[in-house]
Structure formats: structure tokens, C-alpha cells
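Trainee: one predicted model, sequence on top.
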Amino acid sequence: MRRPLRIPLAWQLALAFFAVSTLALGSVGMLSTALTRSQFRTLLSEQERARVEAQLQTHLQAGGTLATFRPDAGTGTLGTGKQGEHPARPERGRRSLFILTDPQFRPVGAGPGVPPLGQRERAAAVPVEVDGQPVGYLVARGRPDIEGANAAFLRRTAQAIAWATAASALLAALLGGWLARQLLRPLAQLRSGIAALGRGEEPTPLPPRLVQDELSDLLGSFETMHAEVVHTQQAGRQLTADIAHDLNTPLTVIRGQLEAMLDGTFQPTPARLSRLNDQAGRLARLVGDVRLLAQADAGELPLRARRIPLAGLLEDAVHALADEARARGSRMQLEVPADLNVTADPDRLRQVLDNLLGNALNHAPGSAVTLRAWAEGSGVTLQVQDAGPGVSPQELPHLFERLYRADPSRQTGSGLGLSSGLGLSISRSIVQAHGGRIAARSAPQGGLIVEVWLPDVT
């Protein structure tokens, strides 16, 4: 298949500027030339009429008559001729520009049988007055021929218009090329940005533009997308490395214990088998968490939402962690109205509560952990508050990122569902799948507050 001709967009725009300007300027030039010629003819005709009218007035004031009037030669002439001859006969080689009539619009010297002029010619007639009284009329017949110096003047005028049109078209082409380069500069920046994105490079800050337009918006959106893609790629690589590390740790423990048991170094006691089972459970939880996040990313997280009373669900979540709280010296508090309901998947919502409560117990041992719920607007708000060391403002925006761990004072302990570093990410995915939102903030008196808002869809 023949490869199509490639013409840069800048050239296309420059050619478009040139074509449009040439067409427009050519049309204006042709119209100007025609209008100039027409107006010049009208000017000559008016000058001739005024000259003949002045001569006729002088002739009549000197005692002459219409029949004896003979104008001097000009650009056009009129003659009366002898009785019965063709009126307004011009000199040889010239044509008559005007017909001279009497007050009754009868051509002078035309004889008694010639009828007066028609209404159209009468409307265009110019009266010739002597002492304020009309003594006749001049009626234009045709337009003057343009010859000699007049023709040369019009020719030079047409040439000047043509040269001006050509110069303007050339200037428009040059200006169009420059404007095309300026207008397409953002596209060149966008192309280089796409190439950098393909290489996985960090986005380069774009220079500010003097004029903000749709291309500026496009570049801004692409720059934001570029930064997000690079961040996602980096987060994906980090996630893979962290998951590989988290998988390797329990696998190493399990493999080492099994090898020791196989070669007789260790005896397979119930305690050692229990530790192996804990490590296998940790592996299973991590794999399940990764699978759940993959489903959430693909928009395939299964939800079985129904109308449920919140009080019972929250009490079960608190009671399930009561022993762990006592072992850590923490107190669990629950504040929820008895008649508060919400439309949600109870299993997924329980998973969110387990993650948030377990996170609070791990990070705030020996303090109170409070779970509250209340109706807010068109939905329901759940709040988990602990009295631990809290989180710095710089770390708050990253809490829900995958495998993100805050400073060591708030790092996860063992076995409460967040050892994989994915608990808060999973909670966010579940909440968003319900159409809700989740956010974290520091408590004024210390500690962390995590709030979940769910729409109350009935």
C-alpha cells in the first residue's frame, strides 16, 4: 500500500493562511479595481455634464437658443445638428454623452415628429436653469470612454492594487507560518511529553504560557496524567517489591522450619506447627488482600448490599476484638443509635471495621479506642478514634496508599489484619465501591481519627 504524503501541520496551517489571504485579498483587489474604474467613469461623466451645463448657461445668457447651442469638445460631446438631423451628433470619432431637451423633454433639433423622452430618462434628467428657471434638460446617454492619460492612470492604479495584493498575500503567508509555529508549539511539547512517558521518565515542568487556551488546558491535563502515571508505575514497582518481601519472609520461616523438621534438627511439636500455621495464614491473608485489590482496580469487587441495622454489626466487631484489646490494655467504646440503618454489604463493611479497629489497637496500646456512628446528611458516618501517637501532617495523605507504613511508632503489630500494609487500601476500595468516602485526620488531643461516610441508599 502506498504511503500517504506527509505534510507537517505547520506547513498545512501556513498554506491555509496563504490560500485564504490570497483569495480574500484577490477578491478585494478585483473589486477595488472594478469600483475604481466605475467611479472614475462617473467622475468623468459628472465633469462633462457640468462643463456642458456651464457652456449652455453662458450661451443662453448671451441671447442664444437651445437650437443654436454647440458645446466645445470634451471627453464627450453633444450636438443639435440641423433641423431634422439626428440630435446631439458628436464630433467624428466621439460618441454623445448627453441629449439636450427642451422643457417638455423633447430632444432639441429632433423635429416635430420625435416623441418626448420616457419616464426613466426623465428621472435621470438634469435641469439647466437660467435666472432660476429651467430652460431645458441634459439627459445622460452612456458613459465616457477612458483613453489616454485617464486610461494610463487606471492602469497604474490596477497595477498598484495587484502589487499590494501580492505583497499582502506574501506577508500573510510569512505571518501564518510564524503563527502556525507558535500555535503548534504546545503540540510539540505534548509529543515530547508522550515520548518521555513511554520511556518512563519524570514529567518536565512546562514553561508558563502568556495566553491560556484549550491547548494550555490539554497540556496541563497531560502533565497531571503524566505525573500520575509515573507515580502509579513507581508505586506498582514498589508494591511488587514489597509484596515479594512480605511473601518471602513467611516462606523463609516455613521452609526453614520444615527443613529442620525433615533433617531431624527440630521435632514437629504442636507449638512449632502452630507457628507454621500462623505463617501460612499470614501468606493466605496477603494473597487474599492482593486479590481483593485487583478486583477493586478492575471494578469487579462483588458487593451484596442490603438494608442492615448498624448497631448489631458494630457490636459484633467490637466484641470480636475485645480479648485482643484487653491483652493490650486498651478499652473499646461504642457509641451508636439503636435505630441507625444503612444499605451496605455486611461482610465487606465488617472487613472495613476489622481493619480500622485492628489498626487503632495496634497503634494505640493501653488507650481507649472509640467506635461511633451517626446519621449525616443523606448518609451515615462511621468514626474510629484512638489515642495513640498520631500521624504527622506530611504522612496523612499517604495513609491509604498500598503498603505505606507511617513512622515506626505507628507501624503495624502482628496479626490484626494490617500486617500486609494493605488494610487501609482495602478499606478505601470497599468504601468507594459502596459509593462512599474515607478520610483520616489527627485528633486535637492526640491520636488518629478515621471517618467513613456511606450513602444511605434505600
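Mentor: Cool, the structure landed. On a predicted model such as this, the values are computed, not experimentally measured, just so you know.

Trainee: all contacts plus neighbour counts: C-alpha atoms, from now on.
Mentor: Fine.

Trainee: residue contacts, Leu239?
Mentor: Arg402, Leu403 (C-alpha atoms under 8 Å, 6 or more residues apart in numbering).

Trainee: let's see it at 7 Å
Mentor: For Leu239, the set of contacting residues under the criterion of C-alpha atoms under 7 Å, 6 or more residues apart in numbering consists of Leu403.

Trainee: try this one next to it:
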Amino acid sequence: MRVRKRFGALRWRLFAAFLAVAVSAVALLALLAAVSVDQRSALLAEQQQGQLRNEIASALAAAYVAGSGSWRPQDLAVVNALATSGDASVVVADDRGREVARMGPGTHGPAHDPDGTGHSGGGGTPEGTPEPVAASTAIPIVVDGRQVGTAQLTLPATEPVPVAAARTALLQRVGLGALAGVLLAAVAAAVVSRRMSRPLLALAGATRAFAAGDLDAGTRLRPAPGELGEVGAAFTEMAATVRRQDELRRAVVADVAHELRTPVTILRGQTEQLLDGIAEPTEQHLVSLHDEVLRLGRLTDDLATLSAADAAGLALHTGPVDLGTLTREATEAMRAQFTDAGLAVHVEAATGIEVLGDGARITQIVTNLLTNAVKFTPSGGRVTVTAGREGADAVLTVTDTGPGIDEEELPHVFERFWRGRAAGGRSGSGIGLAVVRALVEAHRGTVTAARPAEGGACFTVRLPAGERRSLDPGHHADRGEAGE
């Protein structure tokens, strides 16, 4: 099972694929080279045989001239040497067809047959050992334009020794080159398959470690080339996001526990005092208990809103509502909190800014933004709230003079459980702005955060506006001013 698994691994499959392609290419090239060598060898042998025929014909003509009209043995030495070098046999006949000489290997020199009996004085080929021969060729012997005889040239069936030797040497080189090519291809396939499989194996190991709870597994991945590197980088980014979300979840558990512990502790302490008779159920005590209950209610409502938004089950009771009116009412409801925090609030909200939405949810949007401004604006600061219309959008802005938001933190301010450096030791669960985004998106709007040049923070909500309601003459945008 282990061997099967090993050879079934991606690395070995890549190696086998690369090697198969390389071997196929090398084999094809070697085959083409061998065919080319065979063709060139055959052409070379044919050229040499043609050259041999021409040289023998010229030598026989010269011997005839030297013998004054006959072929003497001493004049045929050159012809015999040519025939012997070409491993060919030459039979010379005069113009009447009588054989006058036989030359070639095994004749021990030119054999003269002046009687035309066809028997020369040489030894010839031993009896019982016939040599394979190719087709014979008749070569006319021409002197001064007149044919004085015929030479019958018989070539061996095998190719000439020099050509065969050259052919063998070339084929050996082709074979060695093919073998070297296969070895180099194997080395290259091993290197490439390893480089391609190593990042994938590392990614698989990191994925298993990540699944086992090691959230830092992605940071140990090495950079890889091409698309493999992009896959590794995507995994590292995903692991970092999950790790950050896990850290945020851990932080929010502590924050929510703190947020719950404070009102619960107050409720328990005051109710125990009432039960023990230490304190009287005065209006002040009851108001304090009611405030803590409302605080718990707001926290649980925020958590429920986020949960419903995640499950796509956030219910909206939509209808035409006036954004300006809702803004003024939400700000007025928080006037006491502004006063307690020592903040001045300026409201500029036009009437008749109709949007199709859930009035309670839009009020929650305004309230959460104002609560965030109260939390981060120091005493003596100012919060400005505006509601108006820009083109087809109804626009709500909440601007404060607090410490502002760092540029690198702006993309994260609407993430749930996110708490920036400016939060410091302030209490809070980090879900208020996340609720704002969920509610705005449920109304098909957008919300953004910015850091104005003069400092502080500015939150802008854009919602699709309905038809502008007609205003009575003299009905202008309401302006409100609240101070410390």
C-alpha cells in the first residue's frame, strides 16, 4: 500500500509525464536521424559506385590506347586496383564480345585471356563459396568516339566498407546522443516535478495543520513561482483573516462578558439591597435598575441584529419615512448623554427627505452613530449631525472632533468586534458600527468612514431617496443646537 501511495503521488506522476514526453521526443528525433543517416549512406554509396564506373571506363580506354589496340596485363593494373578498392569484379570483352581480361578481388592481378576461352589465369572465387552480388552493369569502352569493347562491372550486394563504417559511427553517435538526452530529460523532469510538487505538499501540510488548530500555519509557507505562488499567497491571506477574526472573537467574548457583568452586578447588588431591606424601593433605585435593564436590552438587540443579518433573516417593516425627522428625534433622545459628556451637538436636518425604510431601524442607525461619537469625543468637543439630499440619495452624516481614525484602520471600522487603537480602555463590544453597516445594507444603502483634514471622524450614510414631499410655504429645514 505504501509503494502504491508513493507512486500515486503528484510528484511521481509529474515526473513520469515529463519523462514520457521527453523520451518520446528523443526517440522520434533519434528515429528521424537514423532514417536520415541511412538515406545519406545509400546516396553516398551510389555516388561512389557511379564514380567507380566512370574511373574504370576511363582506365580501360587509356589501357587500350597504351596497348595499341589491345589490353595488356601491365596496362590493366590501374583497372585492377580500382576494382579491388571498390570490392568489385570487372570482366573485359573486346568489340567482338570475347572476354580478354578479368579483374577484381581474388584474381591476384589482371588475368589475360587472349584466346577468349573465358578462363583467366587467376584463382577467382573459391568453389563452393559464392558471394552475394548486386546487378551487373555493362560499361562501354569508347576510344575516339568508337566502342572498342565492353566491361561488365559487378558490385557487391553489401555497401562499401568505408560507407558502412561511417554509417555505423553516425548511428552510434545518434544512439549516444539519444541516451544522453533521456538522462538529461530525467534529471530535468525530477527537478521540475520536485519544484512543482513541493509547494503543493507544503500547502497540503499547512492546510492540515490549520485544520488542526494551528492558525499560524500559513505564515510558514515559502514563496513559490507562478500560479502555485498565488495559491499559497491566497491561503496565507485566508489564514491571516481567520486568525484575525479568531482574535476578534476572543476579544469580543471578553468585552461582551464585561458589558454584561457591569449591569448584572448592579442589578444583583441593588436587588439584594431591596430584598434585605437595606435600601428602600425609591424612584431613584427603580430608575437605575431600569437603565441597566435597557443597557442589557440594547446589547442583546445588537447581537440579535447581527445574527439576523448573517442569516439573511433581518426583518424590515418598510414604509415611507422622513430621514430628517428621524434624525432630529434620535438626537433629541440622546440630549442628556451629550450633556453628561460635556459635548455640543449641532443638528442640521431638512424635512421632506423621504426614504422607503424601517423607521425603527433607521433610528437605530442614527443612534449607534451618535453613541459612537459620544464615546470617542472628549469633553468640550462637538458633534455635527446633518441630513439632506444629494441627487437620488438621502444622505446622513455624523462628524465629531474626537481623535479620529487612522488611515490603516478605516477599512476595518465596520467589521464586527473590531476595536481600533483609539478605543483604549473604553468599554464596548465593537459591534455598534457593524450593526450600522448591516442595517444600511439591508436598506440597499452604503455607509463610509473618513478622516477629515481638520481631524475627528466623519461617517456618511447614503440611502435611496423617494419622491420629495411638497413643503408648505415658509417650511424650512430645521436647525437645532444643543450644548453642554
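Mentor: Now that the structure is in, tell me what you want to look at. Predicted model only: the values in this text are computed from it and were never measured.

Trainee: centroid residue for structure 2?
Mentor: Within structure 2, one residue has its C-alpha closest to the average C-alpha position: by C-alpha atoms, centre = their mean, that is Glu227, at 1.8 Å.

Trainee: next, Val447 of structure 2: secondary structure please.
Mentor: Using DSSP: H, G, I helix; E, B strand; the rest coil, the structure places Val447 of structure 2 in strand.

Trainee: that one corresponds to which position in structure 1?
Mentor: Matched to structure 1 by TM-score structural alignment, Val447 of structure 2 sits across from Ile438.

Trainee: ok, how many other residues are close to the residue nearest to that match when sequence neighbours are not counted?
Mentor: Nearest residue to Ile438 of structure 1 in three dimensions, chain neighbours excluded: Val452, at 4.5 Å (C-alpha to C-alpha, 6 or more residues apart in numbering). By other C-alpha atoms under 10 Å, the residues close to Val452 of structure 1 number 21.

Trainee: Val452 of structure 1: which element?
Mentor: Mapping Val452 of structure 1 onto the secondary structure by DSSP states H and E places it in strand 448-455.

Trainee: who touches that strand?
Mentor: 378-387, 390-391, 434-443.

Trainee: buried subset of those residues?
Mentor: 379-387, 390-391, 434, 436-438, 440-443 (16 or more other C-alpha atoms under 10 Å).

Trainee: those in strands, which ones?
Mentor: For these, the ones inside strands are 379-386, 437-438, 440-442, with DSSP state E as the criterion.

Trainee: so which of these comes closest to Gln267 of structure 1?
Mentor: Nearest to Gln267 of structure 1, judged by C-alpha to C-alpha, of those is Asp386 at 42.5 Å.

Trainee: tell me the contacts of the aligned partner of the closest one in structure 2?
Mentor: Asp386 of structure 1 maps onto Asp400 in structure 2, with residues paired by TM-score structural alignment. Listed by C-alpha under 7 Å, 6+ apart, the contact partners of Asp400 of structure 2 are Ala373, Thr377, Arg382, Val383, Thr384, Gly456, Ala457, Cys458.

Trainee: what's the helix or strand for the aligned partner of Leu171 of structure 1 in structure 2?
Mentor: Counting by TM-score structural alignment, Leu171 of structure 1 lines up with Leu184 in structure 2. With the criterion set as DSSP H and E, the secondary-structure element containing Leu184 of structure 2 is helix 161-211.

Trainee: what residues in structure 1 pair up with whatever helix or strand comes next after that helix?
Mentor: In the C-terminal direction, the helix or strand that comes right after helix 161-211 of structure 2 (DSSP H and E) is helix 226-276. Under TM-score structural alignment, the match for helix 226-276 of structure 2 in structure 1 covers residues 213-263.

Trainee: mind listing the strands for the stretch 351-484 of structure 2?
Mentor: Taking DSSP state E, counting those that start in this stretch as the criterion, the stretch 351-484 of structure 2 carries its strands at 354-357, 382-390, 393-400, 446-450, 457-464, 478-482.

Trainee: quick check: which of the ones you listed is nearest to Asp95 of structure 2?
Mentor: Nearest of the strands of the stretch 351-484 of structure 2 to Asp95 of structure 2, taken as C-alpha to C-alpha: strand 446-450 at 115.7 Å.

Trainee: contacting residues around the closest one?
Mentor: In this structure, residues lying in contact with strand 446-450 of structure 2 by C-alpha under 7 Å, 6+ apart are Leu410, Arg437, Val440, Ala457, Cys458, Phe459, Thr460, Val461, Arg462, Leu463.

Trainee: tell me how far that strand lies from the chain's centre.
Mentor: 34 Å (C-alpha atoms, centre = their mean, to the nearest Å).

Trainee: now it against strand 457-464, angle please.
Mentor: For strand 446-450 of structure 2 against strand 457-464, the angle by axes from the mean of the first three to the mean of the last three C-alpha atoms, to 10 degrees is 160 degrees.

Trainee: so how much does strand 446-450 of structure 2 differ from structure 1 once superposed?
Mentor: Strand 446-450 of structure 2, aligned to structure 1 and superposed, deviates on average by 2.9 Å (mean C-alpha distance after the TM-score superposition for structure 1).

Trainee: next secondary structure after the lengthiest helix in structure 2?
Mentor: In structure 2, with assignment by DSSP state H, the single longest helix is helix 10-66. Remark: after helix 10-66 of structure 2, the chain's next helix or strand is helix 77-85, criterion DSSP H and E.
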